[in-house]
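>>> Sequence and predicted structure, then a few things I'm wondering about:
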Amino acid sequence: MDDVRKSPDQGSNPADSNKGKHEDLSFARHLFFGEVEDDEVFPYPDGLSDEERETLALLLEPLDRFLRERIEDGDVDHDSLLEPALIDELKEMGLFGLQIAEEHGGLGLSNTGYARLFERISATDASIAVTLGAHNSIGLKGILIFGTDAQKEQYLPDLSGGDKVAAFCLTEPSSGSDAASIRTRAKLSEDGEHWILDGSKMWITNGGFADLFTVFAQTQIEVDGEMKDRITAFIVERDFGGVESGPEEHKLGIKGSSTTTIHFDGCKVPKQNVLGEVGGGFKVAMTILNNGRFGLAAGCVGGAKRLIGLAATYANERKQFGKSLSDFGLIKKKFAEMALMTYAAESMTYMTCGLMDKGGRDYAIEAAMSKVAASEAMWIIANECLQVMGGLGYSKEYVFERFVRDGRINIIFEGTNEILRLFIALSGIQAPGEHLRELVAALKNPWENYGMVLTELVSRVRSRVITEELDHAHTKLKRAAVHIEDKAEAFGQAVERLLRHFGKKIIDEQMLLERVADIAIDLYAMIAVVSRATRALDQNRKHAAHECKLASVFCEQADRRIRRRLRALEQGRKNGDEALREIADALFEHGGYVPEHPVL
């Protein structure tokens, strides 16, 4: 092995004294302090046990054959609802119980195993992936995470075999990303044995045929001696009565999946069907969504890889001006950039899965980062591959136009990417904000809090004087590792400056928060690709040299993006944001584009 690693007896980095003081935080949350916990992400995690690897091998061969023969080469109409017979075949293959424990009839896959399977399915048909994802990732996930033993025993066996299909009911006509504003209500019956559910939900995947719903409704609970509205989660069966599906929505893409409204009219839900605690539904909803986003990211990666392969085959074969398309510089640039985006998104997604499988911490930020990066990569790649195909890509005879239509929803559902960027930024700066408040309080009486103040000063001096590359990164990736350490440190300082300047008002600075989120996403992606490429080099994998090139180039590009965004953060409101606000305000005041007259 040609890399040199620092062993424990070679001394330690004094800046490491800063590490460990936030040991309960996930890897991504440490980035907002300017800290890189390389021990957590090196070596690149592999969430698969030997037993699960064997299970996946047994699953993937028949699944690949099914997808190829039944879907790709079959007569499936991708623009019509999936036929019941096809859904029955998916049930028979065990695809409705992917993460349900074996004791309840499921396959008991880890997050990594689920993601790998979901990636393969999504590469073939997004409607099938969405149908299965709505059931596995969010529909029944609440029972897996929050369900009582009795609830699990009652529902999971039927859900695992597909005898019952699940759906997730959160969004309403008046509440989309603002989940706390839902209006569906549940009131206790006079005998106290049931909750009476009234209201409507919209954009419910599997809504046309689901048997079981995770439903969120406002309930009255006592808080500090007053009755207040708080969201509660319920397990609702269609057979309870008072549950009705609306007509199927006509959508841009994923037309094979069922999407309807769901109406609850006096639906009587047994009190034992509360999921989690009464009034604790918001936490249930957010945990389910946070826990499920890695599956969506994996699906986007699968679609991106398939499209790149199909377009590359065409580019090699298509002749123009006496040369193959693949010989032209601008075509090469497109494919190189698509490869970089896919490698980063894939590396982030499976690092997140591996970290989640290790457990012990909340990896909601990592999952959100993976979803944002993968969904936007997929959207760009679908458009670029269609562009490479030219007129053929626009034709329904090929898959490209369908992937463009199907891929657009990924940027919207399970949290719009705009909302997720705010979630990443605000969740990430929460811990530094609390630490800063503690430090400010300590400085008001420095002699009484001498130890804390001295520790903080020493760690700050050391972190600014000593900057080292990641200890575990391969030497061939030394430059990329230095980029990570430098930009992580600068990022931590930028976050502190923002908190000092804006305080709690930072929540209103969305354009700045977007840059904070984008820097954090790029940092996480840099770490993921360097860790993955290091593993490839250490294990002398077949394409190790190519992975090293992908990681190196990605980190160079990400470093430039981060530097640009850090400069904009330093400039505060003098970075052009105010002018953009003024242009938007004029447009909204006018009610449309300004000026309205045609060019003379």
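Sure thing, it's come through. Residues are numbered from 1 along each chain as shown.
>>> When you work out contacts or count neighbours from here on, use the C-alpha atoms and nothing else.
Fine.
>>> Could you give the separation of the helix or strand harbouring Ala304 from the chain centroid?
Ala304 is part of helix 281-317, with elements assigned from DSSP states H and E. Using CA atoms, centre = their mean, to the nearest Å, the distance from the centre of helix 281-317 to the centre of the chain it belongs to is 9 Å.
>>> Same check on stretch 253-260?
How far stretch 253-260 lies from its chain's middle: 21 Å, per CA atoms, centre = their mean.
>>> That stretch: end-to-end distance?
Start and end residues of stretch 253-260 are separated by 14 Å (CA to CA, to the nearest Å).
>>> before we go on, here's another structure to hold up against the first:
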Amino acid sequence: MNSLKLSKSLRQIYRRNNWQNVNTFQTIIRCQSNSPKVAADGAESAAKRERRPVETTQSFVMNLFCGEGKVQQQFPYPQVLSPEDIQTVEMVTEPMVRTWKPEDALRFEENHAYDEKLWTMLKEMGSFGIQVPPEYGGIGFNNTQTGFLAEITGRYDLSLAVTFAAHQSIGYKGILLYGTDAQKQKWLPDLAAGNRIACFCLTEPSAGSDASGIQTKAVLSADGKHYVLNGSKIFITNGGIAEVFTVFAKTPVTVGSETKDKVTAFVVEKGAGLTAGPPYKKMGIMASNTTEVFFDNVMVPVENVLGEVGGGFKVAMNILNNGRFGMGGTLAGSMRTCIAKATEHANTRTQFGDKLSTFGDIQEKIARMSLKHYVTESMTYMLSGMMDKGYGDYQLEAAVSKVYSSDAAWYVCDEAIQILGGMGYMRETGLEKVLRDLRIFRIFEGTNDIMRLFVALTGLQYAGGHLKELQRAMNSPVANLGVILGAGTKRFARTVGLSSGPSLSEYVAPELRNNAALISKSIQDFGASVEHLLIKYNKNIIHEQMLQRRLADAAIDIYASVVVLSRASRALEKNLSSAGLERRFATLQCNEASVRIATNLSQLRGTQDLKNYSTMKEIAAEVLNNGGVVQNHPLG
């Protein structure tokens, strides 16, 4: 450490504490994170991202990257709804629950639309204005109530759930979050009543997960009263039936003497002249409408700007982050239906003289399906509860919930079909439709691949900020002795095995302390792995996506385990009727997750694993260069 010299007294302190890793510690101090780019539903240079002071966030997932277990937001498990609040949701959904028939979803899919009778009933239920405040004509549900309603809808038809989500979770969510009172008064009453439908227009042919690639442009008219909008959007849910569009376009923004194109959010009405293409032919969610949307010199009044001119990227990301909790609820509902069908079949179907339910293979499937549902359900209401309690920094928790729930739902439905065998493959059972519908959830609102990179890179950036803070402290070692010794002692204890990670024992029920100890160790190992990556790769870690994926998967497993420990602890403390089952869920989750976490973290630095990644890159390069399969056919 040439530029950061330790004082003689500080070196003596290290020796007295048997510090054996000064060289490694110095390497950490030299590590420059330089805020790598973060890839989310849209990517933007990190220098342009709003950056929170590293010492202020209470996000568990964010602090996990520093090897810390800040679980104050996760314990105790949130209980934000009273029995009356729950009853209100059930009353709202009662007409649909009472009248829905199993064949309805298949009929709507065949018609590629919902009938007027259902639409009228949904309007009367208030389903189109769930989170709109009563003063604007809505019901005014909080996030947890909304998640519960999404869960109920997800039990019946995912196409309907997608239509609702496109309308209110993202379609007019920007008006709720960023609209002026005049904008809210103008649009929300009709949107809440279902008299007008909304949609969210971000994706373009050249801008999917990377929103910085947006080509749609809006230029201020000569008289300064309108923006002239030109461009197109693809894969827009509700695009063909919507009348109110939240649209993102690049606008010239002048700062000082420099003019740059920055994304701005607009509310555009169909009457302004935009057009929609024919509905896409899709794999699933066929009853929901999905189209292209075209803007050809569409005149948008300046008062239709949402938020600030040039601030549209922030608007888009906050809309998506704010709405992701609803997806978990929807998928938890879908999984509940799949498990019900699977258990019914297993309990009634006889093979080889025994019920399927007695076969160990079927029992393992049912157990794993049930665990994934429990984790998804736990994450959903943890996230919505955090939001309802006013916690603002939940972007990584929302991303983790989205990834886990969509992967889990696919697994659960696939296994349900496997249990039903040939009957599961038949259309009349309904599960083949659910499987096709579920596939989109791993793609839209941020593909799971991009979400994993988003989690990994955002966390690495945060941890890098802490290392840079430590580097600054080393410039004045005597004045910052506490900071330096704190970091050094923590690393030393971990190196010689004196630390088992941040303790969770004070938060969990006594019956779960052994399980919590496993996750505490995982948190410590995770922090050490992050430190290793930042030392070895520096800012070039952005290019190591195979490593980022494994890091993200470990983070997802750790967060899932903490959430389950919290929920199961509440069940045990309240002596709920399902407390014993929930304890077993927590035990299984922590035991198996700790093994997966250790495997993923070991693969970040194992010599053979790193060679395997290089081999995979070489194989991919050959196949890509060839435009397909390379090897000679076995028949010559």
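Yes, it's here. Treat the numbers as computed from the prediction; the structure is a model and nothing was measured.
>>> TM between them?
For this chain pair, the superposition-based TM-score is 0.93 by TM-score structural alignment, normalised by the length of the first structure; 579 aligned residues with a CA RMSD of 1.9 Å.
>>> What range does the helix or strand following the helix holding Ala304 of the first structure cover in the second structure?
Counting by DSSP H and E, the next helix or strand C-terminal to helix 281-317 of the first structure is strand 319-320. On the basis of TM-score structural alignment, strand 319-320 of the first structure is assigned to residues 350-351 in the second structure.
>>> Equivalent analysis for stretch 138-147 of the first structure, please.
In the comparison with the second structure, stretch 138-147 of the first structure aligns to the range 170-179 (TM-score structural alignment).
>>> sorry, back to before: quick one: buried residues of the helix holding Ala304 of the first structure?
Neighbour counts using 16 or more other CA atoms under 10 Å place 281-282, 284-285, 287-308, 311-312, 314-315 of helix 281-317 of the first structure among the buried residues.
>>> That helix vs the second structure, mean deviation?
Compared with the second structure after fitting, helix 281-317 of the first structure has a mean deviation of 0.9 Å; criterion: mean CA distance after the TM-score superposition for the first structure.
>>> Roughly how far does the residue positioned nearest the centre of the first structure sit from Ile412 of the first structure?
With distances taken as CA atoms, centre = their mean, the first structure has Lys371 as the residue nearest its mean C-alpha position (2.7 Å). Per CA to CA, Lys371 of the first structure is found 11 Å from Ile412 of the first structure.
>>> ditto for Tyr44 of the first structure
For Tyr44 of the first structure, the distance to Ile412 of the first structure (CA to CA) stands at 30 Å.
>>> Looking at those two, which has the bigger crowd around it?
Comparing Tyr44 of the first structure with Ile412 by other CA atoms under 10 Å, the one with more neighbours is Tyr44, at 22 against 15.
>>> ok so, going back, which ones are touching the residue nearest to the centre of the first structure?
Arg293, Phe294, Leu296, Ala297, Thr349 (CA atoms under 8 Å, 6 or more residues apart in numbering).
>>> Same check for those residues, but in the second structure.
Here the contacts of Lys371 of the first structure are checked against the second structure with both residues aligned by TM-score structural alignment, their matches' CA atoms under 8 Å, and the contacts held in both are Arg293, Phe294, Leu296, Ala297.
>>> what sits against the closest residue to Gln471 of the second structure other than its chain neighbours?
Once flanking residues are discounted, Gln471 of the second structure sits nearest to Ile29: 4.9 Å by CA to CA, 6 or more residues apart in numbering. Going by CA under 8 Å, 6+ apart, Ile29 of the second structure touches Leu467, Lys468, Leu470, Gln471, Met474.
>>> which two in those residues are spaced the farthest apart?
The most widely separated members of the contacts of Ile29 of the second structure, counting by CA to CA, are Leu467 and Met474 (10.6 Å).
>>> mind checking how far Glu514 of the first structure is from Ala558 of the first structure?
Relative to Ala558 of the first structure, Glu514 of the first structure is positioned 16 Å away (CA to CA).
>>> Which parts of the stretch 401-550 of the second structure are helices?
Shown for the stretch 401-550 of the second structure, the helices assigned by DSSP state H, counting those that start in this stretch span residues 422-425, 431-438, 448-474, 481-495, 513-537, 545-573.
>>> mind checking which of those is nearest Phe352 of the second structure?
Counting by CA to CA, Phe352 of the second structure lies closest to helix 422-425 out of those; the figure is 16.7 Å.
>>> In the first structure, which residues correspond to that closest one?
Under TM-score structural alignment, the alignment places helix 422-425 of the second structure onto residues 391-394 of the first structure.
>>> quick one: the matching stretch to the second structure mean distance?
When the second structure is superposed, stretch 391-394 of the first structure averages 1.2 Å from its matched positions, counting by mean CA distance after the TM-score superposition for the first structure.
>>> list the buried ones in that stretch?
Using 16+ other CA under 10 Å as the test for burial, stretch 391-394 of the first structure gives Gly393, Tyr394.
>>> Need the residues that contact it.
Taking CA under 8 Å, 6+ apart as the criterion, the residues outside stretch 391-394 of the first structure that touch it are Cys385, Leu386, Gln387, Tyr398, Val399, Phe400, Glu401.
>>> mind running it again at 10 Å?
Residues from elsewhere that reach stretch 391-394 of the first structure, judged by CA atoms under 10 Å, 6 or more residues apart in numbering: 311, 382-387, 398-402, 404.
>>> got a list of what Cys555 of the first structure touches?
Cys555 of the first structure makes contact with 340, 344, 477, 479-484, 522-523, 525-527, 529-530, 549, 561, according to CA under 10 Å, 6+ apart.
>>> Just tell me what it corresponds to in the second structure.
When the second structure is aligned by TM-score structural alignment, the residue opposite Cys555 of the first structure is Cys590.
>>> helix or strand for that match, which one?
Using DSSP H and E, the element containing Cys590 of the second structure is helix 579-602.
>>> how big's the offset between that helix and the first structure?
Once the two models are superposed, helix 579-602 of the second structure sits on average 0.6 Å from its counterpart in the first structure (mean CA distance after the TM-score superposition for the first structure).
>>> tell me how far that helix is from the chain's mean position?
Here helix 579-602 of the second structure is found 21 Å from its chain centre; the criterion is CA atoms, centre = their mean.
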